[in-house]
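Colleague: I would like the atomic coordinates for the input below:
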Amino acid sequence: MNHYSHRGYMCNADGINTQCKVLAQSCPESLATKRYVKSCPMSKSAWNAAAEVMNCSAVKQSCASREEFVYHCLPNSYQNRLIEVCAIPTPITFPVCAEYNEGGNIVTENHFTDCQNYNPPCPNRYHSTEAYKYSECYNVGQSSTTSTTSKPTPLTENTFDVFTTRNNTILLIKTTTPLDLPTCSDAQHAQLSLSAIFVAGIFFPVLSILVLLCVYSKNVKESPKDETTHMV
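Modeller: The predicted structure follows:
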C-alpha cells in the first residue's frame, strides 16, 4: 500500500481505492485575515514579532481554539505572492514547501516544490509555523521545478467522490478531466476577424459612394461643353 499526502490529507492507496485522513483544516474566517506582503519573517524572533502585531488570537472564528489559530507567512499556491494570514497550522509531511491555499482557506503542502536540495534543505517532516527556516521556499515569482521545458502544463479538473466511514476515515476516489479552455491566441484571432469584418463593412460602401460622386461630378462638368459643341 502506498502512502502519500495530498492538499491536507494523508492517504493510503491500494491501487483501487484511496483512504485519506485529514491533516490540515480549512477555516473560512482565515481568508478575511489574508494580506499580501513583499517579504516574510526569516527568523523565529521576527516571526514572533509579526505574530504579535497580527494578533490572531483576537480574531473571531469558530474553526479552532484561540491557541490553534495562529500567524503564518507563506507563498500562495501559484508561487507568485507572499501572504500573511491567520490559519490553523499543518504538519508538512514531505520535503516540500508549505503554502497558503486561498481557494481552500488552508495551510497545506505544495507538491510542485522539492526543497530537499534547498539551502537549507527541508526535512521530511516539519510544522507549518517553522516554514521561515527554509528561505528558498520564499523565492516567489521564480520556477520552483527543475524542468526546462517552456510548454505550459495542461489544465485539468480533479473531481473527488468523498465517503466517510464510521472511524472518520475519508475515502476519496479521484477522476481527472482535461479542461478545454480557449487560448489567448484563439481569442486574439477571433477579435481580429471581427474587426476586419467591421472595417470592411464600413469602408467599401463609403468608397463606392465616393466613386459615384466623382463620376457624377465629372459628368456634370462635361455637359455644358457638349451642348456648346452641338450649337456650333
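Colleague: all contacts plus neighbour counts: C-alpha atoms, from now on.
Modeller: Fine.
Colleague: against residue 111, how distant is residue 77?
Modeller: 10 Å (CA to CA, to the nearest Å).
Colleague: the more surrounded of these two?
Modeller: Higher neighbour count among residue 77 and residue 111: residue 77, with 20 against 17, using other CA atoms under 10 Å.
Colleague: residue contacts, that one?
Modeller: Applying CA atoms under 8 Å, 6 or more residues apart in numbering, we find residue 77 in contact with 99, 100, 101, 102, 110.
Colleague: and the residue lying closest to residue 137 once chain neighbours are set aside, what is it in contact with?
Modeller: Nearest in space to residue 137, with sequence neighbours left out and distances taken as CA to CA, 6 or more residues apart in numbering, is residue 97 at 5.7 Å. Contact analysis of residue 97 by CA under 8 Å, 6+ apart lists 109, 110, 111, 113, 114, 115, 122, 131, 137.
Colleague: let's see this one next, to set against the first:
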Amino acid sequence: MYIFSQLTVLNLCLLFFVLHDLMKTSEASDSCDVSKTTFENVDNCPDSEEKIREAAARKNCAAYSNRCSEPDKLEYHCVLDPYVTQKLEVCAYKQNILGGHCTEYNIGGNLIQSSRKANCSSFLQSPCPDVYPSTDAYKYSGCYNLTQTDTKQPKYTTVYRTNGKAMDRSASRKQISVNVMALLIADVTVTLVVL
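Modeller: Sure, this is the predicted structure:
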C-alpha cells in the first residue's frame, strides 16, 4: 500500500506541474481573435515611419484592443499574405520575425509570422536582418514588390510559430492533455498490477 501512495503522490505532482504549465502558457498569447475582423487587402503598404503613423491612426487598432487578452500588444501591421500575392493591413500582436524573411499575416492561424515563401535577406536594397520586429516590416519594402495579383489562391496555410514550433496552440494543448492522461492511466495500471 505504501508503494501505491508514493506513486499516487508522484502522479498528482506530475499532473499539477503539467496543468500549471498549460495554464501559464495560455496566459500569454501570440494572437488576438479580433485580428481576424481587422484584416483587409490594400494596394500599397506604407514605406516610411511617417506613413506608418498615418496608416496606424487611420486603422485605429486601439479601438479593438479591449477585446484582446493583452491589449498593449495589438498594433498596426501592413504585411504580405501567406501566398505573397497580396498586401494586408491588420491589427495584430507584434512578433519577432526570424530567418531573414518577409513578414506575413496568416489568416487561418490568425498570426503574424515569418513568410517561408519570401526570403528578403539577400535583397540588394534594404535586406532583412536575421531578426526584426514585425512592426518594422515597412523598412523592407522590397517584400511588398514581391506580391502578384492572384485572387484565386486559398487564404490559409500552415501556422509557423516564431519559436520554431509549427502547430496550432489549441491542438498542442489537446495533445499534451491526451499524453498526460495516457501517462496517468498507464501509471495507475502498473501500480494496480504490482499490488
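Colleague: coming back round to it: check the contacts of residue 77 of the first structure and tell me the two furthest apart.
Modeller: Maximum pairwise distance in the contacts of residue 77 of the first structure, criterion CA to CA, is 12.7 Å, between 102 and 110.
Colleague: neighbour count winner among the two?
Modeller: residue 110 (24 against 15).
Colleague: so that one sits against residue 95, correct?
Modeller: No. Using CA atoms under 8 Å, residue 110 of the first structure makes no contact with residue 95, being 9.7 Å away.
Colleague: equivalent range in the first structure for the longest strand anywhere in the second structure?
Modeller: Longest among the strand segments of the second structure by residue count, using DSSP state E, is strand 111-119. Mapped onto the first structure using TM-score structural alignment, strand 111-119 of the second structure covers residues 106-114.
Colleague: buried residues in the matching stretch?
Modeller: For stretch 106-114 of the first structure, the neighbour count (16 or more other CA atoms under 10 Å) marks 106, 107, 108, 109, 110, 111, 113, 114 as buried.
Colleague: now stretch 45-52 of the first structure
Modeller: 47, 50, 51.
Colleague: tell me which helix or strand the last one sits in.
Modeller: Translated: residue 51 of the first structure. According to DSSP states H and E, residue 51 of the first structure maps onto helix 44-54.
Colleague: Provide the aligned range in the second structure for that helix.
Modeller: Counting by TM-score structural alignment, helix 44-54 of the first structure sits on residues 49-59 of the second structure.
Colleague: with the first structure superposed, average distance for that stretch?
Modeller: By mean CA distance after the TM-score superposition for the first structure, the fitted stretch 49-59 of the second structure averages 0.8 Å away from its aligned residues in the first structure.
Colleague: got the buried residues for stretch 111-126 of the first structure?
Modeller: 111, 113, 114, 115, 116, 121, 122, 126.
Colleague: and the third one, how far is that from residue 11 of the first structure?
Modeller: In this case it means residue 114 of the first structure. Taking CA to CA, one finds residue 114 of the first structure at 19 Å from residue 11 of the first structure.
Colleague: again, but for the first one
Modeller: Residue 111 of the first structure is 14 Å from residue 11 of the first structure, where distance means CA to CA.
Colleague: could you find the closest non-adjacent residue to residue 104 of the second structure?
Modeller: residue 80 (4.5 Å).
Colleague: give the contact list for that neighbour.
Modeller: So residue 80 of the second structure contacts 86, 87, 88, 102, 103, 104, 105, 115, 143, 144, 147 (CA under 8 Å, 6+ apart).
Colleague: ok but residue 108 of the second structure is inside a strand, no?
Modeller: No. The assignment for residue 108 of the second structure, made by DSSP: H, G, I helix; E, B strand; the rest coil, is coil rather than a strand.
Colleague: would you check that it makes contact with residue 167?
Modeller: No. Applying CA under 8 Å, one finds residue 108 of the second structure not in contact with residue 167, separated by 12.0 Å.
Colleague: what sits in contact with each of the two?
Modeller: residue 159.
Colleague: tell me which stretches of the first structure form strands.
Modeller: Taking DSSP E as the test, the strands found in the first structure are 2-6, 9-13, 18-22, 35-37, 70-75, 82-87, 91-92, 97-101, 106-110, 126-127, 156-164, 170-178.
Colleague: equivalent range in the second structure for the last one?
Modeller: With the alignment judged by TM-score structural alignment, no segment of the second structure is matched to strand 170-178 of the first structure.
Colleague: who does that strand touch, helix- and strand-wise?
Modeller: Packing partners of strand 170-178 of the first structure (3 or more CA pairs under 8 Å, 6 or more residues apart in numbering; DSSP states H and E): strand 18-22, strand 156-164.
Colleague: can you say which of these is packed in most?
Modeller: Across those, averaging neighbours per residue (mean count of other CA atoms under 10 Å) puts strand 18-22 on top, at a mean of 19.
Colleague: average offset of the longest strand of the second structure relative to the first structure?
Modeller: Looks like 1.1 Å for strand 111-119 of the second structure (mean CA distance after the TM-score superposition for the first structure).
Colleague: which elements pack onto that strand?
Modeller: Packed next to strand 111-119 of the second structure, using 3+ CA pairs under 8 Å, 6+ apart, are strand 87-93, strand 96-98, strand 101-106.
Colleague: most tightly surrounded among the ones you listed?
Modeller: Compared across these, strand 101-106 shows the largest average neighbour count, a mean of 30 (mean count of other CA under 10 Å).
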